[in-house]
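1. Please find the sequence and the predicted model below.
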Amino acid sequence: MLRTEMGTNITAIVNRLASELQNTSFYADFLADVQTTMATQNLSTEKFASECYEWTQGSWLDTRLRNALYRLMHVQPTLLSNPDTPVHVLKEPLAYVRKAQSSWERRLVKCVNSMASELGVPLARRRTKQEREDLAERWANLSTDESDLSMIRPVYAPKDFLEVLCNLRNQNYDETVEENLWGSIQLPLRVKDIKALVELYGELACCCKHTGLDETVPGEHKPNLTLAEERIIIGQKVVERNHGPLSKEFCKTGCPPGLRAVLWHQVLGLEITEKHYKYFDELMKAVLQHDLLVDKLIMKDIQLTASNDDQYFVFEDILFQVLLCFFRDTEVLSHFGHSSASPPLSVARGQTPSPETMVAYPPSGVIPFHGFTMYAAPLSCLYEDPVHLYFTFRELYCRYWYRLHIVTSHPQGAAGLALQFELLLQSSETRLWQHCAAMGIQLLPIVFKWMVRGFSGYLIPDQLFHLWDVILAWESVEVLPVLALAIVSFRRDNLMDVTSQQAAESVLADITSIRVIPLLKLALASDKGRDRET
């Protein structure tokens, strides 16, 4: 019976994947390539199906199809779930978490509406012909815009969101029966302990050589070359294969800087074609056509973050282009199919609210928080072409970053990561945890702002890219609390001397000198499960 049910489930999953693949833009192009290629082959009509299958095995067509399926399973994880599971359960299984997310969404919508009323501006308006022409003329120099943004304030900051998570409670949770929750996050969520994390990040936990640590040591296979030189040679062969899973495995021991951009595209299943350029051009036209209130929000965010960052201020113009287009991209709405969140809705002025007249606002369904720009800013160091930057940013957001600012019970959500940090701190740095508790010092608010931005803006770009290599290679952001713990451990001696929250914040204020891979290896060392001696 078990085998029959497993076979049925696998068949159902395969059928859903095949059906969903046919609805993608990839399918039509792939089918045309197959027809063109097969027309050039001398295949018999009697055994056409079997000969066609045999010929395609290992071919470029086979690789393209495998990459497409690999990407589809990651961008739509619900396709792999039980088809009988209700949609709301797939999005978020816990009712009290769904309720909290809905409440959070209403709060954000109210804040945006209040800002629009205070400023006396509509949520959206059609630009005049002159405005469209002026904007098109300075599209490449949007940072020179002289609009007054002094009255624009961020809708919320990471600390506001953390406050919501800290106040969240499960009314059915019985502390007299269950284990007491001692930390700021009072949610009985299942998160990985250090043992499970060591098992997950095996290559990092062991003594494998890594390009983020051992660039100058002799290569593993060619001792006459440095590891960095050897990895470039191997990486070029991996790039030539253009196989997503293979590129992902290669990234586990680090990406050579010169190959990182293309390797990330392969891991993410991105093939930038002429269609992508046309799509980005349509988004640009949408920016020219309509002025949105969120435009001012993101422009102000760029000014407050990237423009004030020594690493990214030179990329202001491309960030303006990418982010203004992002908030008009309705394809971003697809991630709400497997998210506990729902897009905020609005209705055009003069229309009666109804299911037919309600539309997502902004069109992407995302309201930016203070620091949102930093999801895109680092990519400007990798991709000069705004189209390549845009689709890489969109893919990363829809796979990983969206969970960092919604209320969800998913272990890779903001609440799960915050809880994981607190539990790791207690188990791995017991003396430091006890000291902080005695002094009334809370480390979570300090590290939460790092985690919710994926450490962007806090680490220098080359170290940040090593961290994001890990996220892509293991398809998980659970490394964020591990790095947060590693940094706290690294500054343990200083933290043991402080007696106030302000002093602790000063100790952890600047982490730009941090080297990511050595600290991650240290945090995942075999003795991390025990309290270390100072």
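-> Received the coordinates, thanks.
2. C-alpha only now, for contacts and for neighbours.
-> Fine.
3. Wait, residue 238 touches residue 246, no?
-> Yes: Residue 238 is within contact range of residue 246, at 7.0 Å (criterion: CA atoms under 8 Å).
4. Compare these two and say which one has the larger neighbour count.
-> Remark: of residue 238 and residue 246, residue 238 carries more neighbours, 20 against 16, as counted by other CA atoms under 10 Å.
5. how near is residue 452 to residue 511?
-> With distances taken as CA to CA, to the nearest Å, residue 452 is found 16 Å from residue 511.
6. Same drill for the two, tell me which one is more crowded.
-> More neighbours surround residue 452 than the other of residue 452 and residue 511, with 27 against 15 (other CA under 10 Å).
7. ok, now which ones touch that one?
-> 158, 404, 405, 414 (CA atoms under 8 Å, 6 or more residues apart in numbering).
8. and here's the other structure:
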Amino acid sequence: MLMEEGSELSLTIAQIVQRLKGSHLHSQIERQAKLIKCLFFLYSFQNLIFLKTSGWERQLQNAVYRELHVQLPPSHPTAPPEHLKEPLAYMRKAQASWEKRVLKSLNSMSTELGVPLARMRPPVEQKELTNKWNEMGTDEPDLTRFRPVYAPKDFLEVLISLQNPNHDSSEDVSVRSHWGLIQVPLNVRDIPQLVWTHVDVWFIAIGHLCVSIYLFENEYVQMGKKVVLEQDSAAAQQYSRQGCSTGLRADLWALILNSTNQPQDVMHYEQLTAGVIQHDLLVDNLIYKDVKLTASNDDYYFVFEDFLYQVLLCFSRDTAVLEHFKYNSATPPKSFIQGRGGDEECAVVYPPNVAPLCFLYNEPSKLYSVFREMYIRYFFRLHSISSSPSGIVSLCLQFERLLQSHLPQLFYHLRQIGAQPLRIAFKWMVRAFSGYLSTDQLLLLWDRILGYDSLEVVAVLAAAVFAFRAENLMEVTSLASAEAVLADLSTLKVMPLIQIFLFATAI
């Protein structure tokens, strides 16, 4: 057993070293080492003194910490590549089938409308887009011909249909396992396990009761400033578990994600911007339509419309995002610029939403850098089929089991009237509650996602919302009336709901 653990550790170290050797940080350290004419092999023990005295130690620690969060999980050396992406064959098959469906929809739209998936913009069009780059929200293109590729309910139906061919559900011990819509046998944590993991949430509640709120918050802000000053990613993540101070959140999140805004990052963003100006993609129209239908009509996000276009259009051209598909069950949908088909560097991928981050970052390159890291670390799991504990399948199952176990009467009542709870909560979870909570509460929720390095809190909050409205929900007689009870979440306070649900239920 110890030998196996040692082997896994050695493999992990080797993978991290290999990845860092190709990074900009490695080049910077190596360049400085050569300047001071020292014999330098970055990962040998003898150079610890150099790293400490030169100031690179903390940056290297943060880079390693990031790699530990995004690298491939340990696996058998002879495991095929697809097993690294997703170990369960039926999940891989379902994801592949879903991708074919989405791609078929895109290709059909391209054929029907006579719009290519990707084309070079004429010089006149490039100049026009350059001039209005910071005012794209004022543009009103005719998007009536373009239809959404899929709706959340379509994705939910795919998840509901998932079945493990090697599992006989009749062998389940609990009858309640059949109440929900998700019928796959995955291990998800129940409240006692969640309480143990999220004990910090309990301590923060006690802290508010035991000391002056002003004193507590003042000391907490000072602690946050110290964390930012120390530039320690691990400390920032630990701090985020109890919620970030409003004025420090942007710096803390960037630190947790090891998202810098160095000249090379700004240059990369400018290159992506140039790519948007040079090439027109079919998916650009879908991005325009999505932003127009959502953020443009949102009381919180409409002011960021220009930022949203810029970041999402750039994201769709960023080939660096392809790296995360090594540990994502999905395969990126791609189109190729005409005349450059088959060139991986010219492939484009299709993105999600970014609006809440606009409240934290007013510099486009910084906003983009943080958004990309948030997506490839967390939010991609909400849009792909996998067995990951933070994947949307596990979150749906966890939500249903939490309700079934701790609010069985409510769950059974809603099920009997045709208002399965997941059909209501799914749209919240697939967007990590973006667009449903007030902005300050949404950011507090995302603090915990970063702090605990997990999306489980999304499922917990969804269950907590049902618990909070349980009395009213027990009176409803239809799906429509249940949806009406849960239509407005903008007045809810995230942390009190989670604390009450986790700890009151556990007692």
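-> In hand now; what should we look at? Being a predicted model, the structure only gives us computed values, none of them experimental.
9. quick one: TM-score?
-> With the length set by TM-score structural alignment, normalised by the length of the second structure, the two chains reach a TM-score of 0.93; 501 aligned residues with a CA RMSD of 2.4 Å.
10. Kindly write the ChimeraX command that selects the buried subset of the contacts of residue 452 of the first structure.
-> ChimeraX command restricting the contacts of residue 452 of the first structure to the buried ones, with burial defined by 16 or more other CA atoms under 10 Å:
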select :158,404,405,414
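11. could you dump the contacts of residue 452 of the first structure to a markdown table with distance to residue 200 of the first structure and secondary structure?
-> Formatted as a markdown table, the contacts of residue 452 of the first structure follow (distance: CA to CA, whole Å; DSSP: H, G, I helix; E, B strand; the rest coil):
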| residue | distance to residue 200 of the first structure | secondary structure |
| --- | --- | --- |
| 158 | 28 | helix |
| 404 | 20 | helix |
| 405 | 24 | helix |
| 414 | 19 | helix |
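12. which among the contacts of residue 452 of the first structure gets closest to residue 54 of the first structure?
-> Closest approach to residue 54 of the first structure among those (CA to CA): residue 404, at 44.4 Å.
13. The second structure: which residue goes with the closest one?
-> Matched across to the second structure, residue 404 of the first structure falls on residue 382, judged by TM-score structural alignment.
14. which SS class is residue 385 of the second structure?
-> Using DSSP: H, G, I helix; E, B strand; the rest coil, the structure places residue 385 of the second structure in coil.
15. so how many other residues sit close to it?
-> 28.
16. Let me see the contact set for it.
-> Neighbouring residues of residue 385 of the second structure by CA under 8 Å, 6+ apart: 91, 92, 94, 95, 159, 329, 330, 391, 392, 393.
17. Which position in the first structure pairs with the third one?
-> In the first structure, the residue equivalent to residue 94 of the second structure is residue 100, according to TM-score structural alignment.
18. Residue 397 of the second structure matches what in the first structure?
-> Aligned against the first structure by TM-score structural alignment, residue 397 of the second structure finds its counterpart in residue 419.
19. Grab the longest helix from the second structure for me.
-> Determined from DSSP state H, the single longest helix within the second structure is helix 89-113.
20. for that helix, which positions count as buried?
-> By neighbour count on 16+ other CA under 10 Å, the buried set for helix 89-113 of the second structure is 90-92, 94-96, 98-99, 105-107, 109-110.
21. Save those as JSON lines, and put in distance to residue 317 of the second structure too.
-> Converted to JSON lines, the buried residues of helix 89-113 of the second structure look like this (distance: CA to CA, whole Å):
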{"residue": "90", "distance to residue 317 of the second structure": "31"}
{"residue": "91", "distance to residue 317 of the second structure": "28"}
{"residue": "92", "distance to residue 317 of the second structure": "25"}
{"residue": "94", "distance to residue 317 of the second structure": "26"}
{"residue": "95", "distance to residue 317 of the second structure": "23"}
{"residue": "96", "distance to residue 317 of the second structure": "22"}
{"residue": "98", "distance to residue 317 of the second structure": "22"}
{"residue": "99", "distance to residue 317 of the second structure": "19"}
{"residue": "105", "distance to residue 317 of the second structure": "20"}
{"residue": "106", "distance to residue 317 of the second structure": "17"}
{"residue": "107", "distance to residue 317 of the second structure": "18"}
{"residue": "109", "distance to residue 317 of the second structure": "20"}
{"residue": "110", "distance to residue 317 of the second structure": "19"}
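22. Can you name the two of those residues that sit furthest apart?
-> 90 and 110 (30.3 Å).
23. Does residue 191 of the second structure touch residue 504 like I think?
-> No: Residue 191 of the second structure is not in contact with residue 504 according to CA under 8 Å; the separation is 10.2 Å.
24. neighbour count winner among those two?
-> Ranked by neighbour count (other CA under 10 Å), residue 191 of the second structure and residue 504 place residue 191 first, with 20 against 9.
25. Would you mind listing the residues in contact with the counterpart of that one in the first structure?
-> Alignment note (TM-score structural alignment): residue 191 of the second structure maps to residue 194 of the first structure. Residues near residue 194 of the first structure by CA under 8 Å, 6+ apart: 424, 524, 528, 529.
26. residues near residue 305 of the first structure, how many?
-> Considering only other CA under 10 Å, residue 305 of the first structure is surrounded by 18 other residues.
27. Looking at the second structure, name the residue matched to it.
-> In the second structure, the residue equivalent to residue 305 of the first structure is residue 294, according to TM-score structural alignment.
28. Please settle this for me: is residue 359 of the first structure part of a strand?
-> Yes: applying three-state DSSP, one finds residue 359 of the first structure inside a strand.
29. wait, isn't it in contact with residue 345?
-> Yes: using CA under 8 Å, residue 359 of the first structure is in contact with residue 345, at 5.3 Å.
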